[in-house]
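Asker: task: produce atomic coordinates for the following.
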Amino acid sequence: MTQETVFSQIIKGEIPCDEVYSDEQCLAFRDIQPQAPVHILIIPRKPLKSIKDAEVEDKEMLGHLLLVSAQIAQQEGLKDWRTIINTGSEAGQTVFHLHIHVIGGRKLTWPPG
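Answerer: You can find the predicted model right below:
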């Protein structure tokens, strides 16, 4: 990824966030425009535009992101939640740095949008 994003600026500490989890592979923080009582974003520290840009060597990191999403949901007291990865602008991706949404704390309907 060559283009700077708001998420890469958050990773570098140039923009503050309401951090809920951090390790050597990822950072998680509360969404500034939450769509539910709990809305957390999990971003890899590796600059990856979207899931469609992932390579075989990213499989451990991708698995780690999903495990962290479940850990965070439970840490937030969620019994049920939605885990979302938007891929591409027509799917709702607005920041082109791979990220996972963990959304819960209210009844979620289907289809989502």
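
Asker: can we go C-alpha only for contacts and neighbour counts from here?
Answerer: Will do.

Asker: quick one: contacts of stretch 14-31?
Answerer: Contacts to stretch 14-31, defined as Cα atoms under 8 Å, 6 or more residues apart in numbering, come from residues 6, 9-11, 38-46, 61, 64-65, 72.

Asker: residue 71 sits in which helix or strand?
Answerer: Here residue 71, judged by DSSP states H and E, is contained in helix 59-75.

Asker: which parts of that helix are buried?
Answerer: Neighbour-count burial for helix 59-75 flags 61, 62, 65, 68, 69, 70, 72, 73 (criterion: 16 or more other Cα atoms under 10 Å).

Asker: which residues touch the longest strand along the chain?
Answerer: Looking across the chain with DSSP state E, the single longest strand is strand 38-44. By Cα under 8 Å, 6+ apart, the residues outside strand 38-44 that reach it are 7, 25-31, 61, 65, 69, 76, 97-105.

Asker: same thing with stretch 56-67?
Answerer: Residues from elsewhere that reach stretch 56-67, judged by Cα under 8 Å, 6+ apart: 25, 26, 42, 43, 44, 100.

Asker: Proceed likewise with the subsequent sequence, for comparison:
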Amino acid sequence: MSDPNCIFCKIAARQIPASFVHEDEDVLAFRDISPQAPTHIVIIPRVHLSGLNDLTPDLAPLMGKIGLVAKKLAADEGRVASGWRLVSNAGPDAGQTVFHLHFHLLGGRPMAGKMV
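Answerer: From the prediction side, this is the model:
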């Protein structure tokens, strides 16, 4: 399932170019076009979900796979020892601007301030 108006669905369909760093049957990952850290990778499911609020129990394996992809990419980027961050915003008040479930993998510099 995809949304013809979704920028991330268009990236997944190769209608918009991206610098892919991971691709399998369920998950894609590509470098952010406006990186906020030396490592800034966007990780998305191929299936269109608007965000975290669309998750259901049957999607737990997909979410686990996304976490494992993030861990592998952090290792590939040499970020395990120094640390890395995985972020997903849920809704406009949280700062979500693209309404396709996605995660930002950030690393390569100290992250400003505490999250909580």
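
Asker: one step back: the helix holding residue 71 of the first structure: average distance to aligned residues in the second structure?
Answerer: Comparison of helix 59-75 of the first structure with the second structure after fitting gives an average deviation of 0.5 Å (mean Cα distance after the TM-score superposition for the first structure).

Asker: residue 53 of the second structure: what secondary structure?
Answerer: State at residue 53 of the second structure, reduced to three classes by DSSP: H, G, I helix; E, B strand; the rest coil: helix.

Asker: got a list of what it touches?
Answerer: Going by Cα under 8 Å, 6+ apart, the list of residues near residue 53 of the second structure reads residue 90.

Asker: ok, it to residue 115 of the second structure distance?
Answerer: 20 Å (Cα to Cα, to the nearest Å).

Asker: could you do residue 20 of the second structure as well?
Answerer: 28 Å.

Asker: and these two? Which one has more around it.
Answerer: In terms of neighbours (other Cα atoms under 10 Å), residue 20 is the more surrounded of residue 20 of the second structure and residue 115; the figures are 16 against 5.

Asker: and the angle from the longest strand of the first structure to helix 59-75?
Answerer: 160 degrees (axes from the mean of the first three to the mean of the last three Cα atoms, to 10 degrees).

Asker: mean distance, strand 38-44 of the first structure to its aligned residues in the second structure?
Answerer: When the second structure is superposed, strand 38-44 of the first structure averages 0.3 Å from its matched positions, counting by mean Cα distance after the TM-score superposition for the first structure.

Asker: what is the neighbour count of residue 100 of the second structure?
Answerer: The tally of other residues near residue 100 of the second structure (other Cα under 10 Å) stands at 23.

Asker: how close does it sit to residue 10 of the second structure?
Answerer: Distance, residue 100 of the second structure to residue 10 of the second structure, by Cα to Cα: 11 Å.

Asker: before we move on, what about residue 43 of the second structure?
Answerer: 14 Å.

Asker: okay, now residue 16 of the second structure: neighbour count?
Answerer: Neighbour number of residue 16 of the second structure under other Cα under 10 Å is 11.

Asker: alignment lookup: it to the first structure.
Answerer: Per TM-score structural alignment, the equivalent position to residue 16 of the second structure in the first structure is residue 15.

Asker: could you look up the SS state of its match?
Answerer: Secondary structure state of residue 15 of the first structure, per three-state DSSP, is coil.
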